[in-house]
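Visitor: Build me a model:
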Amino acid sequence: MGCATSASPGNRSGAQSTNGSVDAPLPEPVDPRLPLTARQRFSIQKSWKAIARNMETTGVTMFVKLFLQHEELLAVFKKKFKDVPVDQLAKSPELENHASQVMSTLDEAIHSLNNLNFFFELLYTIGVTHRDIAGFRPEYFWASALDNSW
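Guide: As a prediction, this is how the structure comes out:
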């Protein structure tokens, strides 16, 4: 009875329905390797745009907070920051450089959420580079994202 049909599973191009209107394309299938819905992935990428405008400052702030909340983590960075007092870390060129590298890597990872082969290769490579750091534990990656005690 004049009822519009929706796009069939094979119709991803936005073809016309029986009533002449153009159906919106169906969302692409979600890759089971990434435990995010397409909407969550979009939200992350959209939210990141605000952070990306000021990545260096955000990165430094993130690390300073991390070190204040988990002072034991500073021991992992002692060589890198050469005993800079915690209250002076925000002005440390070494921390600024490290924060910039981390934020750039996060930027690359978030932008590659649509290419999961590259995304997982990037995460693997970052993990390998941290494996041989004396005192580093994988839980430290989560510390900046979550307020957990180890």
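Visitor: make it CA atoms for all contacts and neighbour counts henceforth
Guide: Will do.
Visitor: Now do the closest residue in space to residue 41 that isn't next to it in sequence against residue 103, distance only.
Guide: The shortest distance from residue 41 to any non-neighbouring residue, by Cα to Cα, 6 or more residues apart in numbering, is to residue 113 (7.2 Å). Distance, residue 113 to residue 103, using Cα to Cα, to the nearest Å: 15 Å.
Visitor: what about those two, which has more around it?
Guide: Just comparing residue 113 and residue 103: by other Cα atoms under 10 Å the higher neighbour count belongs to residue 103, 22 against 17.
Visitor: To compare with the earlier structure, here is another sequence to fold:
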Amino acid sequence: MGCELTKNNVVVPEMPEEDVTVFSDTQIDTIRSTWPLLSRDGVRVGVEVFMRIFRETPSIRRLFESLGSKDIDNLQHYPVFQDHALKFMKVLESLVQNMEDPEVIQPHLVALGVRHAAIDGYHPEYFRVYSKCLLEVWEMELGEEFISEVKECWKHVIKYIVRYMVHGYDMCLTDQLENVMTDCNFEKLDYT
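Guide: Next up, the predicted model:
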């Protein structure tokens, strides 16, 4: 099982020795106390994240073939786009729910990285764009509650997510996928 990609010129970094696998009690409490504010209108917030991403890096918008040539200002009303935004928020929710045992979500994040690697035109630097835009939307949504401690906790969570998605992306590029998809039970965490 391999990925059919045209990304042979991408340099695949080794996974760093430092493993972000444990969240402190403070991080868990902070994330869980802010998550209800961020997820109370998950579709709207998820849509806002992607709208910001598309404005920040228009080349990412072209990767969403299902959106066709829809005007960016009208995307928030398009059901396929809303569905993708909701799935994105479900991934975050799954991590929030499993912070004491993050190994539960790791294979799913790796598999999502594999899926992103299989998207023709997806570049690993897009993960940085997602991270930046996500934090910007979180700041907008949380307002004065987005103090530096909250921001640092969310940065840690985002770093965790990106780390495992990049690992899946890299595995796809190097054809190391034998166990990735079988380790994931996508029915358990239905955000596919």
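Visitor: Now do the buried residues in stretch 100-110 of structure 1.
Guide: For stretch 100-110 of structure 1, burial by neighbour count (16 or more other Cα atoms under 10 Å) applies to 100, 102-104, 106-107, 109-110.
Visitor: Would you mind putting the residues you listed into TSV with secondary structure alongside?
Guide: Supplementary listing: the buried residues of stretch 100-110 of structure 1 in TSV, determined by DSSP: H, G, I helix; E, B strand; the rest coil:
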residue	secondary structure
100	helix
102	helix
103	helix
104	helix
106	helix
107	helix
109	helix
110	helix
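Visitor: Let me know the closest of those to residue 128 of structure 1.
Guide: Nearest to residue 128 of structure 1 among the buried residues of stretch 100-110 of structure 1, counting by Cα to Cα, is residue 102 at 14.6 Å.
Visitor: Which residue is the nearest non-sequential neighbour of the counterpart of that closest one in structure 2?
Guide: In structure 2, the residue matched to residue 102 of structure 1 (TM-score structural alignment) is residue 88. Among residues not flanking residue 88 of structure 2 along the chain, residue 46 sits closest, at 6.7 Å (Cα to Cα, 6+ apart).
Visitor: Could you find the counterpart of the one you found in structure 1?
Guide: The alignment partner of residue 46 of structure 2 in structure 1, by TM-score structural alignment, is residue 59.
Visitor: now residue 171 of structure 2
Guide: Matched across to structure 1, residue 171 of structure 2 finds no residue, judged by TM-score structural alignment.
Visitor: So which elements touch whichever strand or helix holds residue 171 of structure 2?
Guide: Counting by DSSP states H and E, the element that carries residue 171 of structure 2 is helix 148-173. With contacts taken as 3 or more Cα pairs under 8 Å, 6 or more residues apart in numbering; DSSP states H and E, helix 148-173 of structure 2 sits against helix 25-39, helix 106-117, helix 126-142.
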